[in-house]
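Student: mind looking at a prediction? Sequence and model below.
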Amino acid sequence: MKLSISSFLIVLVLWLSCCSSSDETADPNIGMEEEEMQETTDGVAQVTNVSVSGTDDQYTFSVTISSPDLGCNQYANWWEVIDLDGNLLYRRILGHSHVEEQPFTRSGGPVSISADTEVYIRAHMNTTSYGSRVFRGTVSSGFIPENLSIEFAKDLEEAEPLHTGCAF
């Protein structure tokens, strides 16, 4: 069977996009377009993609964040899963800046929720607090980008666990 050059290129692009994705077992959910991401990262950390694997009460979240990290003086220091009432369900502490790795993805868990529990996933910056670009959804239906007031459940900035410093 002969393939034309254009058919070969299409197959190659599809194969590369498949192979370059994370090795998570769950399908990745919808992410933000690059232009949209750039519009929302002015001085704050923003969630740009979320994928989930696991089972009820044992989910692992992989969260992609875009942030204007400059080093330990300015960096995204955690991402968290909260319910729609503003209760902290899980927080993934980020122990260092990601100056040369933007956007970056970090996984965390287990997150003890059911597949139908609706949650927000948001990021926090050590200097500017929460970003307004979050993802909202459920494990069963997926997560989509949404804007959330940076004042929503802002008191969680004082809730444990808290970051204890920046490695680099």
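Tutor: Looks like it came in fine.
Student: C-alpha only now, for contacts and for neighbours.
Tutor: OK.
Student: can you list contacts of the helix or strand where A123 lies?
Tutor: Element membership of A123, judged by DSSP states H and E, is strand 119-125. Strand 119-125 is contacted by residues 44-47, 65, 67, 74-84, 130-138 when judged by C-alpha atoms under 8 Å, 6 or more residues apart in numbering.
Student: this is the other structure I want to compare:
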Amino acid sequence: MKRISLCLLLTSFVITPFVQASNTESASLDHAQVTYVQATQSQNGSWCFNTQVHHNDQGWKHYADAWQVLDLQGNVLGERKLLHPHDNEQPFTRSLCNVQIKPDLQKVVIRAKCNDHGWGDKTVTVNLLSETGKGFKVTRNNK
């Protein structure tokens, strides 16, 4: 019994730093983070995404420079380029409209990137069939 307890104790010391490092990295504002999405379906069936991004913009050398709408397989459905730093506007919201999404697609993922670290791992998955969820709100066109 003592041998098993000692093994469990040693295992927790070895594993814990990796878990903490992973959580710290994903929460770092050095990586672009999607914090909220408002998805609105237009009369023509296309979608508009108002996406809030949070990042530690530091001028032209390091800033959030894009965000994307993806299906669950990782196919890009739309991309919004961000053409300048937002040092004094954090978090900030930008829109991308006329995104064509097949009617049978139920969920999309919104992710952001910066010009230094690439794609961040804090994304928002939007359930297009739900009105609200963790980090999103949806307004559907009811024709």
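Tutor: Everything's here; your move. Every value quoted in this text rests on a predicted model; they were computed, and no experiment measured them.
Student: hang on, the earlier thing: so among the contacts of strand 119-125 of structure 1, which ones count as buried?
Tutor: Buried residues within the contacts of strand 119-125 of structure 1, defined by neighbour count using 16 or more other C-alpha atoms under 10 Å: 44-47, 65, 67, 74-83, 130-138.
Student: just checking, which of those residues belong to strands?
Tutor: Residues of those located in strands (DSSP state E): 46-47, 65, 76-83, 130, 133-138.
Student: just give me the match in structure 2 for I93 of structure 1.
Tutor: Under the alignment by TM-score structural alignment, I93 of structure 1 pairs with K81 in structure 2.
Student: quick check: closest non-adjacent residue to its match.
Tutor: Excluding its sequence neighbours, the residue lying closest to K81 of structure 2 (C-alpha to C-alpha, 6 or more residues apart in numbering) is A66, at 4.4 Å.
Student: contacts only, for the match of I93 of structure 1.
Tutor: K81 of structure 2 touches D65, A66, W67, counting by C-alpha under 8 Å, 6+ apart.
Student: kindly report the same for T35 of structure 2.
Tutor: Here T35 of structure 2 is in contact with T51, Q52, V53, H54, K122, T123, V124, G135 (C-alpha under 8 Å, 6+ apart).
Student: kindly recompute the last result at 10 Å.
Tutor: 51-54, 91-93, 110-112, 122-124, 134-136 (C-alpha atoms under 10 Å, 6 or more residues apart in numbering).
Student: check I5 of structure 1 too.
Tutor: Applying C-alpha under 10 Å, 6+ apart, we find I5 of structure 1 in contact with V11.
Student: also the one 10 residues further on?
Tutor: Taking C-alpha under 10 Å, 6+ apart as the contact definition, W15 of structure 1 lies against L9.
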